[in-house]
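Peer 1: quick one: sequence and predicted model below, then my questions.
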Amino acid sequence: MSIFRFAAGFRSAAGRCGLKASGNPDLSLLVADNVCTGAGVFTTSLVKAAPVLYDQAVLAEHASEIRAIIANAGCANACTGAQGDAAAREMARLAAEAVGCEPHQVLVLSTGVIGHQLNVEKVAKGVAAIAPELGVEHAPALSEAIMTTDTRPKTSSATAVIDGVEVTVAGVAKGAGMIHPMMATMLSIVTTDAAIDADLAQSLLREVTDASFNCVTVDGDPSTNDTLLLLASGVSGVTINASNIAAFRQALEIVCIDLAKQIAADGEGATKLITITVDHAPSVAAARTVARKIACSPLVKTAIHGGDPNWGRILAAAGVAGVPFDPSHVELWLGEVQLVAGGTPTNYNEREAASQIGGQQVAIRLNLGAGAATGYAWTCDFSAEYVRINADYRT
C-alpha cells in the first residue's frame, strides 16, 4: 500500500506542542514551495471561531498569495473574544516567520474544546521544533496531528489526465463528532498540483462541498470551526479552465466524497456507515434535504445500531423534511430488501430485512415518486459509546 502524500509542490511537518492533555501530536504545518491559490468553505454557524474569521479575511484579499497552513488540535480558539483573534493572528505570524513569508499568506486551523484560550507560547515552541522537519514524507503525520476524538486518520487522493498531463488531488480531514451539514467538514485540507484561478477555485469548491461534506451528519450539531481549504500549487503546468474543468471536478469530488464518508464511518462510537439515497425527488436539493433529515434522526440511527429494521422511523423522518411528496407513491429498501411499495409494507421477511443492517455498511434507499432527481447523505449509527465519549469529553 502506497504512503499518502500531498500533491506536488507541498511539504508538511507535525509534532507535539502540549495543547492536548494526552500528549499526542497536536501541531502541524503545510507549506507550499511557491505562492499558490487558496479557496475555502467555512461553517455557516453564527458562532465562528477566531481562525475561521481570520481565514475568511485572508482569502477575501489574498487568495492568490497563499504559502502555508498552520493547524492545531486540543484548543478550538472559539468563543475567545479579542484574545482569541490575536492568538489566530499570532499563529499566522509564527508560521510566516518559520516559512519565510508574510502573515497574510498563512491560513490557520484550530480544533478542540470551545471556550479555552489558546496557549500561543506552546504553539511558538512547537513551530520552532517542527519547521526544520518539513518534507513531502510527513503528510501522514499531519493527518494524525489534526485528530481529536477521531479513531483513525483520514486521507484520500485521486488523479486525472488533463491536457495530456496527470494531475493529482490529495487531501486529509478530521472529524468524528459535532458534525452536521452546515459545512460539515470539521477540518479538511485538499491540495492539487494544478493551477486554478482563485474565483474559479472558490466556486468549484462550494459546488463540490454541497455534493460531499454537506451530505454528512454524525450528530446533527455543526461546529464553530468547520473549515475546508483547497490549495493549488500549479507545479504540474496544467491550468484548470472551462474546457478541462470537468475532469478536475471529478477528481476533486472523488477525494471530498471519500473523506466525507470516512468522517461518517468514524463518527463517535460508530459501528456502521449508513448511506442514504433518496431518488425520484423534485430536485437534487430536495433529495439531499430528505436524506439529511433521515440521517439526523436519532430513532433511525439507534434502530440500525440495534439491528431493528424499523422502517416506520425512516418514513416519519422523511415526512417532516419539508419536501412535498405523495406518501402513497413511496418505495423503500434496506439493502436489497424492499420494505415498502405504494406507501404500504410489502410481504418482506423480517429476518432477511434485519440481515441487511447487520454489517458495517448499511444502505437505505427511498423512492419519493415525486420527480427524477437523486441525492445522498452519509451518517453512522448511534451507540452507547457515543454517549460515553461526549459525557466524558472534558472530564
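Peer 2: Nice, I can see it.
Peer 1: okay, CA-based contacts and neighbour counts for the rest of this
Peer 2: Fine.
Peer 1: for L332, see how far away L368 is.
Peer 2: Distance of L368 to L332, computed by Cα to Cα, to the nearest Å: 9 Å.
Peer 1: if you count what's nearby, which of these two comes out ahead?
Peer 2: L368 (29 against 24; other Cα atoms under 10 Å).
Peer 1: so the more buried one makes contact with E331?
Peer 2: Yes: using Cα atoms under 8 Å, L368 is in contact with E331, at 6.8 Å.
Peer 1: so where do the helices sit in the protein?
Peer 2: Under the criterion DSSP state H, the chain contains helices at 50-62, 81-99, 120-130, 139-145, 198-211, 245-265, 284-296, 298-305, 311-319, 350-355, 384-391.
Peer 1: could these go into CSV alongside mean neighbour count?
Peer 2: Output for the helices of the chain, formatted as CSV (neighbours: other Cα atoms under 10 Å):
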stretch, mean neighbour count
helix 50-62, 20
helix 81-99, 20
helix 120-130, 18
helix 139-145, 23
helix 198-211, 18
helix 245-265, 23
helix 284-296, 25
helix 298-305, 20
helix 311-319, 19
helix 350-355, 15
helix 384-391, 13
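Peer 1: okay, pairing it with this:
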Amino acid sequence: MTVNLQAPNPANILAVPGVRLGIAEAGVRKVGRKDLTVILLDEGSAVAGVFTQNRYCAAPVQVCREHLKQVTSAVDSQIRALVINTGNANAGTGAKGLADARATADALAGLLNIKAQQVLPFSTGVIMENLPVDRIVAGMPAALADAQAAHWAKAAEGIMTTDTVPKAFSQQVVLSGQTVTITGISKGAGMIRPNMATMLGFLATDANIDPALLPALATDLANASFNRITIDGDTSTNDSFMVMATRKANHAVISDWQTADGQTLRAALLSVAQHLAHAIVRDGEGATKFITIRVEGGKTSEECRLAAYAIAHSPLVKTAFFASDPNLGRILAAVGYAGIQDLDQDLIGLHLDDVCVVKNGGRNPDYQEADGQRVMKQSEITIRVHLGRGNAVDTVWTCDLSHDYVSINADYRS
C-alpha cells in the first residue's frame, strides 16, 4: 500500500552522462532477488555524502567515511564506484563487519583496476548478521556486465528492502544554454527517522560543480529533504545519502551558489531530493496518509522542529490519523511535551488544512468535529501549528501508523 505513489516509468528516468549502473542477483538473503547494485563513475567525478547520526553505525558507513576523507584532487584518490547490497545491513557485526565491508570494496576495486579507497560500500537489511561476502563478490561480475547509463530504474529496484515500489526521479535544467540532468534513486519504508532514515539515497548530476562545494551541498540537501521525514522515529544504523557530480556538462564551473546558474541548479537538486524523500514517506510501511506538519511562529527553526517531530512521532497522533478520528487534543499534548521552553499555551493555534481547530490555545468556537473528520479522511493532510512566539518556520513530512506496520515488522525476517 502506498499513498499516491506509483512505480516510475523507466522512460522518464534519465541517464546522467558519466554514470553507469549494473544490477545482479547475488542471493544475499533470498534467491531470485535483485540485491546487488554497482554505480560506476567516470574519472573526474566529485562525490560527497551524509550518513546516519546513530552512534551504532554500520560497518559500511564507517568505511565510506574513511574513504571519503582520503579523497583529494589526485586522479587515483577520486571515488569511482559504489557497491550496494540489500538483505543484510552489516551492522552490529564488530571487527568482522568492518573487515567484510573492506573486503567488498577490495573485490570491486580489483575488478575495476582501481584502489579500494575509490570504492564506497553500502548495505541495508537485517542487523547483527554477518555479511555473505563470498556471494556478493561472486555477483560482482554480473553486475558489472549489466552496467549501463540507462539502468537507473533497475537500480531503484535493486536497492529495495521492504519498499513496495522503486523510487526514482529525474529533472533537467538549462545552465548557460546547456541542458543538465539530475537523476536520483532512494529506498526506505520503515525504521525511518531523520539523522537520517533507514534509507539509501543516491543523487547524480552531470553539472560542472566545483568539488569543494559538494560536502556542504550534500548536508544542505539532506537537511531540507531526507532529514525532514519520519515514519516511526527509529534512526537506522545504515542511512546514507550521496551526491555525485560527473562534471560532464559544458558550462562554466559553478563555484558560487548565488549566481543565476547556481541558484537554478541548487533549486533543481533540492526538488529531486525532496521528491525522493517524500516517496519514502508515501511508501511507509502500512501507510495510508501522507501528512505535512508545518510549525510556524517559533523563536527558532529548532523549536519548530521539536514541535513538528513530537507530533510526527506520537503513536496516539499517528493512529488517530489512521482511523480518521479527530481526537486532535493529542496534537496539542505533543506540542506541550516537545521541550520548548516558556511555551505560552494561550498563543497556540492549530489548523487541519483549511479548518481552524484551535485559537488562542483553546478550541475554536466555530470548529465542528465533522470538519476535522472530513480532512482526516483525505489521503494527504497538512497539520499547521502556530506557536505565537516569533517568525521561524519548519516542516516535517510523516505518515499514519496502521495495523499493517506492526504486521510488516513482526514478519520482517521471515
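Peer 2: Everything's here; your move. As the structure is a prediction and not an experimental result, all values here were calculated from the model.
Peer 1: make TSV from the helices of structure 1 and add distance to I364 of structure 1 to it.
Peer 2: Putting these into TSV (distance: least, Cα to Cα, whole Å) gives the following:
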stretch	distance to I364 of structure 1
helix 50-62	35
helix 81-99	42
helix 120-130	45
helix 139-145	31
helix 198-211	18
helix 245-265	15
helix 284-296	9
helix 298-305	11
helix 311-319	9
helix 350-355	11
helix 384-391	22
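Peer 1: relative to V172 of structure 1, which of those is closest?
Peer 2: Of all these, helix 139-145 sits nearest to V172 of structure 1, with 5.8 Å by Cα to Cα.
Peer 1: structure 2: matching residues for the closest one?
Peer 2: Aligned by TM-score structural alignment, helix 139-145 of structure 1 falls on residues 152-158 of structure 2.
Peer 1: so which of the helices of structure 1 is nearest P181 of structure 1?
Peer 2: Evaluated with Cα to Cα, those place helix 284-296 nearest to P181 of structure 1, the distance being 7.9 Å.
Peer 1: matching A71 of structure 1 against structure 2, which residue comes up?
Peer 2: Structural alignment (TM-score structural alignment) places A71 of structure 1 against I84 in structure 2.
Peer 1: what is the burial count for that match?
Peer 2: That count, for I84 of structure 2 with other Cα under 10 Å as the rule, works out to 22.
Peer 1: apart from its neighbours in sequence, what residue is nearest A24 of structure 2?
Peer 2: A143 (4.8 Å; Cα to Cα, 6 or more residues apart in numbering).
Peer 1: my bad, H313 of structure 2
Peer 2: Closest residue to H313 of structure 2 apart from its sequence neighbours, by Cα to Cα, 6+ apart: G233 at 5.7 Å.
Peer 1: just L334 of structure 1 next, same as before
Peer 2: Per Cα to Cα, 6+ apart, closest to L334 of structure 1 is I364, 4.9 Å.
Peer 1: ok, now which ones touch whichever residue in structure 2 pairs up with that neighbour?
Peer 2: With TM-score structural alignment as the criterion, I364 of structure 1 lines up with I383 in structure 2. Counting by Cα atoms under 8 Å, 6 or more residues apart in numbering, I383 of structure 2 touches I291, T292, I293, R294, L350, H351, L352, D353.
Peer 1: burial of the alignment partner in structure 1 of D325 of structure 2, as a residue count?
Peer 2: Aligning on TM-score structural alignment places D325 of structure 2 opposite D308 in structure 1. Here the number of neighbours of D308 of structure 1 (other Cα under 10 Å) works out to 18.
Peer 1: could you dump the contacts of I383 of structure 2 into TSV with distance to R102 of structure 2 added?
Peer 2: Output for the contacts of I383 of structure 2, formatted as TSV (distance: Cα to Cα, whole Å):
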residue	distance to R102 of structure 2
I291	40
T292	40
I293	41
R294	42
L350	51
H351	51
L352	50
D353	50
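Peer 1: closest one of the residues you listed to P315 of structure 2?
Peer 2: Looking at these and their distance to P315 of structure 2, the nearest is I291, at 13.9 Å (Cα to Cα).
Peer 1: C101 of structure 1 and R67 touch, don't they?
Peer 2: Yes: between C101 of structure 1 and R67 there is a contact at 7.1 Å, judged by Cα under 8 Å.
Peer 1: which of the two has more neighbours?
Peer 2: R67 (28 against 17).
Peer 1: ok, the more buried one to A131 of structure 1 distance?
Peer 2: Note on R67 of structure 1: its distance to A131 of structure 1, by Cα to Cα, is 14 Å.
Peer 1: which position in structure 1 pairs with the residue nearest to H313 of structure 2?
Peer 2: By TM-score structural alignment, G233 of structure 2 lines up with G220.
Peer 1: what sits against the residue nearest to V31 of structure 2 when sequence neighbours are not counted?
Peer 2: The shortest distance from V31 of structure 2 to any non-neighbouring residue, by Cα to Cα, 6+ apart, is to E25 (7.5 Å). Residues near E25 of structure 2 by Cα under 8 Å, 6+ apart: V31, G32, R33, K34, D35, L36, G139.
Peer 1: buried subset of these?
Peer 2: Buried members of the contacts of E25 of structure 2, counted by 16 or more other Cα atoms under 10 Å: R33, K34, D35, L36, G139.
Peer 1: for the fourth one, give me its contacts.
Peer 2: Pointing back at L36 of structure 2 there. Contacts of L36 of structure 2 (Cα under 8 Å, 6+ apart): 23-26, 83-86, 136, 139-140, 143, 158-159.
Peer 1: can we see that at 10 Å?
Peer 2: Going by Cα atoms under 10 Å, 6 or more residues apart in numbering, L36 of structure 2 touches 22-28, 83-87, 123, 135-137, 139-140, 142-143, 155, 158-159.
Peer 1: identify the residue of structure 1 aligned to it.
Peer 2: In structure 1, L36 of structure 2 lands on L27 (TM-score structural alignment).
Peer 1: now its match: how far from A71 of structure 1?
Peer 2: In terms of Cα to Cα, L27 of structure 1 sits 6 Å off from A71 of structure 1.
Peer 1: now do the shared contacts for these two.
Peer 2: What both L27 of structure 1 and A71 touch, as defined by Cα under 10 Å, 6+ apart, is the set A14, L109, S110, V123, L142, A145, I146.
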